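Novice: would you be able to build a 3D model of this:
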Amino acid sequence: MNRMKTVVGAPLDRVDGVAKVTGKARYAGEYPEPGLLYGSVVSSTIACGRVRSIDSAQALNVPGVIAVLHHANRPRISSYDDDYSDADAAEGAPLRPLYNDHVLYSGQPLALVVAESLELARHAGSLIRIDYDQAGHQTDLHAVLDQAHPAPAETPKPRGDFAGQYAQAAVQLDATYDTPNEHHNPMEPHASTVFYKADGALEIHDKTQGTQNCQDYLHKVFGLPKDKLRILAAFVGGAFGSGLRPQYQLPLAVMAALHLKRSVRVTLTRQQMFTFGYRPRTRQRVRLGATTQGKLLAIAHDAIGQTSRFEDFTEHLVEWSGMLYQCDNVALSYRLAPLDVYTPLDMRAPGAASGVIALECAMDELACAANLDPIELRRANFAASNGNEGKPYSSKELLACYDQGAARFGWGARTPQPRSMRTGNQLIGWGMAGGVWEAMQMKASAKARIDRQGKLTVSSATTDIGTGTYTVMTQIAADAAGVMLQDVTFVLGDSSLPTAPLQGGSFTVSSVGCAVRQACLALRSQVLALARQAFPAIAATPAQAITFGDGYLQAGQHRIAIADVVAGSADGALEVQVTAEPSAKREPYATATHSAVFVEVQVDEDLGTIKVTKVVSAVAAGRVVNPKTARSQILGGVVWGLGMALQEETQTDHPLGRFLNHNLAEYHVPVHADIADIEVIFVEENDDIVNELGSKGVGEIGIVGVAAAVANAIYHATGKRVREFPVTLDKVL
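Specialist: Alright, predicted model coming up:
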């Protein structure tokens, strides 16, 4: 009885779908309690300086306003004078909300108004008057490129002789690419609801990608015992990295709750969603040297990204250029330029989404210079091993991604000359790009419990930020335990549950999923041992002849309900908890997901308007646990990649040092009318080294390479090479 084909690998609907579409799923800012107070954050209007005074008299005169907290009257927090951080912190000193009178960036939280309703709190916040001593500021990356310092990142060391090989290469490319700031803007704004208990314990519903990270952070900041802090995140309305670090509404809500000994909720406005982390602006120079046949002789990728003055944010920005293609002479550098801004933060495929834009646009330019088809250039430089690590890949079906993606797209009908394909006044362009993302696994724990009714409950502190974690863990558990899908309940989003890493990096299935599988297999072993004691026929059957499935144990002609076996246990239930770690089998290998993205654009010859009319994304991500939710992940990534290419940019008014388009009216993202046909292909890839599930994750890979493919298609359509993103019609014209 092989359940693999029917449970793991099946395109099942989300188990939490009904709760979400009927409104039964509650989010961080939706949990009610009688007497709950509401906090509203008052933000700085300058980018650098000091607060001279905060006048809150008018606000406090508003009936229903309970308190106004700021640096001069906040409760004492001893840890504010010590070092503390969180699991996703950058190097440096984290922002301490309401710490002192220093203003470090525009939008910094300077006061918290607490009132009996959210409307009262926000109105009272508008009455607060803040006087500043304003200092000079700098928010423009391009103005301080010469002041950048080496990033504290693990950038691979140079290998070979880049300078010598580049100098003698028959075909050379030297191009610089600019990517903008982008903000996460998940549908659910950040919020924290802190329920203050009679014994001083706090139960907190927070928008987060890691409940235990928040628990640890609050333990360090406020000195509260962890058993007095329970963080819950049953449902998260998107995060994309914005929930990796505890955002400032969390310590502010806790500060107010402890000070007032009342329950408090703090919800950020959409405008305030632009006052913490974001994808950093970059300038990237790529130099490629190749033979006339397109064989890469030399690669250099030099990048400068922005960071804050108080933390050095780093991401994996340039590594991809040393691993995606075979090349013996590689030089990579990554520098940071501090500005009067908040610290950037990981955003979907951090580093890769930006860094691969530069690499894959440069590869397209090299293909044009060498008069080669873009796919053929990439084929000629296929790397079976990761040059940065000197390790072979556990699996890499990128060539199959090229083949299947190109066939589905119809790439063979492409004429290579720019402006050679058109329909009326619409110039047609076809472009492609490769993608890569590391396939990681983290240590994780899970608990599995089965009762006398055969109901299986599996739990872990992981979260579900909309990726389908509830569903795939249910599938993995049902498969491993041999029970019916409808008899499985997966519990997550609670810091009191078995330890789990932050949800990010596309490693949740490989990390938590392996723990769930091991726990359920261990539970199955307990069921078998119990069955052997209770049923002589089972005891006489060799282990290899016994199978589990559909809620039954099958031994030859004997079929026994798992529930009946469990009912005979001492407690009427069986329980096991395990911790899963990466296997030593991984050590000699590099592990990564790969993709090939093909894009068709239409560019109006007169107006310069750009429409993406077709996308094919071919992905090699190992074993896909649920093709339906995985496809949704790739679709979302592709749409975001189209936004990166054509629309998305957080614009800064540098004289004021603040973001201009800090709302969803002016911060442009793709809408339904911008999206045409997107086809997703999952290329078969078997990998028994990456982890026991053979899964590599798909959350990040969907966005990687998309923006480059669009830009390459625009060049093919128009003959205009735009190296500054997003590619808007003014740049094309």
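
Novice: from here on, contacts and neighbour counts on C-alpha atoms
Specialist: Will do.

Novice: list the contacts for E692?
Specialist: Residues counted as contacts of E692 (Cα atoms under 8 Å, 6 or more residues apart in numbering) are C514.

Novice: sec struct for it, please.
Specialist: Classification of E692 by DSSP: H, G, I helix; E, B strand; the rest coil places it in coil.

Novice: which stretch of helix or strand covers Y166?
Specialist: Using DSSP states H and E, Y166 falls within helix 162-167.

Novice: please provide the structure for the following sequence as well, for comparison with the first:
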Amino acid sequence: MTTVPTVRTAPTAPTAPVTPRPDAVGVSHTRIEGIEKVTGAARYASEVPFTELAHGWLVLSTVARGRIRSIGEDAVRAMPGVLTVLHHRAAPRVRDDVVGALGRPDPIVEVFQHDRIPHAGWPVALVVAETSEQAREAAEALVVEYDEEPHDTDFHADKDGVYTPQDAESTKGDLDAELAASAVVLDARYTTPEQHHCAMEPHAVTVRWHDGRLEVHDSNQGSKWLADDLAQLFSLDQSAVHVRSEHVGGAFGSKGLRSHHVAAAMAATELHRPVRVALTRRQVFAITGYRSPTTQRVRLGADEEGRLRAFAHENQSLTSNLREFVESSAAYGRVMYDAVAHHTVNRVVPVDVATPTWMRAPGEAPGSFAVESALDELAERLGMDPIALRARNEPAFGPVSGLPFSSRNLLACFDEGARRFGWAGRDPRPRVRREGRWLLGTGVAASTYQAGAAPSTASVTAEPDGTFTVRITAADVGTGARTALTLIAADALNVAPGQIHVRIADSDFGAAWVAGGSMGTRSWGWAVMSAARELRERLTLTGGEIPEDGLTAHADTGALIAALAQKERHSFGAQFAEAAVDVTTGEVRVRRLLGVFAAGRIINPLTARSQLVGGMTWGLSMALHEEAVRDQASGGHVGADFAGYHFAANADVPAIEADWVDDPDPDDPVGIKGLGEIGIVGTAAAIANAVWHATGVRHRDLPIRPDRVITAEGRRDERHA
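Specialist: Alright, predicted model coming up:
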């Protein structure tokens, strides 16, 4: 006898044309998982419980270049609780030709495959024990002897070995001729130091074999991305790896496939039990990537009215001797300012360090500091208002690409920001405002970040109880993506947000873009919207009837994204800062920060503002505090912890205002542009420009430390003596 499934009608299932809901997109909502997080109920990668859990502790090299001569594992294996020691003579083989969704992973993931040491902090062993304390004690007792070789970790301008990677240079017009014909020329060099992600949650992973699959509980920016890379590395079918990353305490570009994932998988395979590897903060500094230092030369040539005839930006950053990574700072100006001649190039120099990686607004963050500082210097020489100079060089089309902008409301950001900040009453002369021991100044800068989209898949199920379940391999790294997707689904289905249950961060849900490039919510939202609309149409055809096992619609946005009209899609913004400087102590205090952005459709104003304020806070930190220092003798970091690596604390951060102007794009079916990264762009330049306005001294090197302020003040006094 054939069983007919029970069919129920969902009382709130949409069966009519949808109008925007007043309680979904565009309305502020607190995070869906917020209570779980503040009460401690949300479990992160190092907190998921398992029976028979073993703990691994990585041992990192103490030399910057050489070979392993010996590993004293026998003594360590005899220590209490020790289960195994993995190293290059006792570890599974992995592939060295993996190419994943984001290209080739850093070769550091090919752990324990050879005896070579390419940089300080290279993983040389994993000690696994019954408890974390036993693993750490044994790892610290492991004696590794090396045959050292000379190393070079130094980075500076014009260093030997610099080269130009493929597709890293862009040229339009005759730069030399336009510079020669310019009434005013600026030629200046700017530097930014090595910087680190410093996510609140250090990297951690728990791995076990379960029902014939490698099960991974992790902190990452893309579970499917990680699962596919791991499958390739261990020569497994993609279906044999299952990755989940329910909650992530920050990432900023650093949480992709790393050596601790691979080491944990090796140990779990050998021991046939779950293995957890959680990195210390010092290990995070050593092996999970960072932003390369940069040295940037900017040349600008303008006529008497401030129109740019020449725009040149040459950027140099470092890369490792393992894998090329380019901090593409010179790309910033390619969409920002028009000029008759345009030349931008990114160059790299390989040294004996770990490979840099993406870090919040890669390229744009350091690039904007150089370009926006240079624009301020040019405005000073021309006797022009810095906003007026930028407006005069506003392009109608992409200055290099020639493509039309999908929308470009940068001038509206400046207008609104200037009104709210009180820019019109500003005395442009430097060093004229004082309050007691403090010199006061204000500065401004522009910002931009790309607004791309990548193919993603999603499914939406209408449940018999009137709720809807969304499944997508998104990642919520602290941005509020889970909440934003709930609102997008509710809007598309025309139901209350409370009827939506969003499940994310599970590689079994299919391919989806990672949390990166300010493309996450845009890419995932498009897929969720498409699946929801398909489901809505099917519900309309069935009169709202839902089978007992639910009704599911799937979406794959690959073809839709490929068919998008070719336009230059970017968010834009204007950053305003007020700084107070004590030239006696060198202390710099930011008193006000205001950012106004044109960033497309705002899904959740509450979390959107949070993202912008977070980015601007990081920009403040970049301007005044952050600087990783290497010991050239050892090749390692000095002060690789939160005591030695300074970033802005509560007392350093003023009340920050972030807002936006209307930024519609009638040709864009999603309208979202992303907010994760644009907040940091331009902030450091606005603060540096404010410091110049306060003191009359230009700082071209970040961070603007007290000693640099005092030194610059001394030089100023000498010039005026």
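
Novice: what range in the second structure matches the helix holding Y166 of the first structure?
Specialist: Across the second structure, the stretch matching helix 162-167 of the first structure (TM-score structural alignment) is residues 175-180.

Novice: ditto for stretch 113-126 of the first structure
Specialist: Residues 127-140 of the second structure are where stretch 113-126 of the first structure lands when matched by TM-score structural alignment.

Novice: quick one: the helix holding Y166 of the first structure to the second structure mean distance?
Specialist: Once fitted to the second structure, helix 162-167 of the first structure is off its aligned match by 0.7 Å on average (mean Cα distance after the TM-score superposition for the first structure).

Novice: in the first structure, what stretch matches the longest helix that the second structure contains?
Specialist: With residue count as the measure and DSSP state H as the assignment, the second structure has helix 520-541 as its longest helix. Equivalent residues of helix 520-541 of the second structure are located at 508-529 in the first structure, counting by TM-score structural alignment.

Novice: and stretch 669-683 of the first structure, end to end?
Specialist: 29 Å (Cα to Cα, to the nearest Å).

Novice: with stretch 384-402 of the second structure instead?
Specialist: Its start and end residues considered, stretch 384-402 of the second structure measures 28 Å (Cα to Cα).

Novice: show residues contacting that stretch.
Specialist: The contact list for stretch 384-402 of the second structure (Cα under 8 Å, 6+ apart) reads 170-172, 306-308, 334-339, 342, 375-376, 379-380, 403-405, 411, 414, 428, 444, 568.

Novice: what does P180 of the first structure correspond to in the second structure?
Specialist: Structural correspondence for P180 of the first structure with respect to the second structure (TM-score structural alignment): P193.

Novice: for that match, which residues are in contact?
Specialist: For P193 of the second structure, the set of contacting residues under the criterion of Cα under 8 Å, 6+ apart consists of S292, P293, T294, E626, E627, A628, L702, P703.

Novice: residue in the first structure paired with the third one?
Specialist: Same thing as T294 of the second structure. With the correspondence set by TM-score structural alignment, T294 of the second structure lines up against T282 in the first structure.

Novice: please tell me how far that match sits from F725 of the first structure.
Specialist: 10 Å.

Novice: now the helices for the stretch 151-300 of the first structure?
Specialist: 162-167, 211-222, 249-260 (DSSP state H, counting those that start in this stretch).

Novice: who are the packing partners of the second one?
Specialist: Using 3 or more Cα pairs under 8 Å, 6 or more residues apart in numbering; DSSP states H and E, the elements in contact with helix 211-222 of the first structure are strand 229-232.

Novice: the strand it packs on maps to which residues in the second structure?
Specialist: Following TM-score structural alignment, the aligned partner range for strand 229-232 of the first structure in the second structure is 241-244.

Novice: ok, now which ones touch the most centrally placed residue in the second structure?
Specialist: If you average the C-alpha coordinates of the second structure and look for the closest C-alpha using Cα atoms, centre = their mean, you land on R360, 2.9 Å from that point. Contacts for R360 of the second structure (Cα under 8 Å, 6+ apart) come out as H197, F252, G253, G676, E677, I680.

Novice: is it correct that the fifth one falls within a strand?
Specialist: I take that to be E677 of the second structure. No: secondary structure of E677 of the second structure, determined by three-state DSSP: coil, with no strand assignment.

Novice: show me what it lines up with in the first structure.
Specialist: In the superposition onto the first structure, E677 of the second structure corresponds to E700 when matched by TM-score structural alignment.

Novice: my guess is its match contacts G637. True?
Specialist: Yes: A contact is recorded between E700 of the first structure and G637 when judged using Cα atoms under 8 Å, the distance being 7.1 Å.

Novice: of the two, which one has the most company?
Specialist: Between E700 of the first structure and G637, counted using other Cα atoms under 10 Å, E700 has the larger neighbour count: 27 against 22.

Novice: next one: the more buried one from E319 of the first structure, what distance?
Specialist: With distances taken as Cα to Cα, E700 of the first structure is found 16 Å from E319 of the first structure.

Novice: again with V62 of the first structure
Specialist: Taken as Cα to Cα, the spacing of V62 of the first structure relative to E319 of the first structure amounts to 55 Å.

Novice: more neighbours: those two, which one.
Specialist: When neighbours are counted by other Cα under 10 Å, E319 comes out ahead of the other of V62 of the first structure and E319, with 23 against 15.

Novice: so what's that one up against?
Specialist: Taking Cα under 8 Å, 6+ apart as the criterion, E319 of the first structure is in contact with T155, P156, L332, N388.

Novice: since that was my last question, I'll sign off now.
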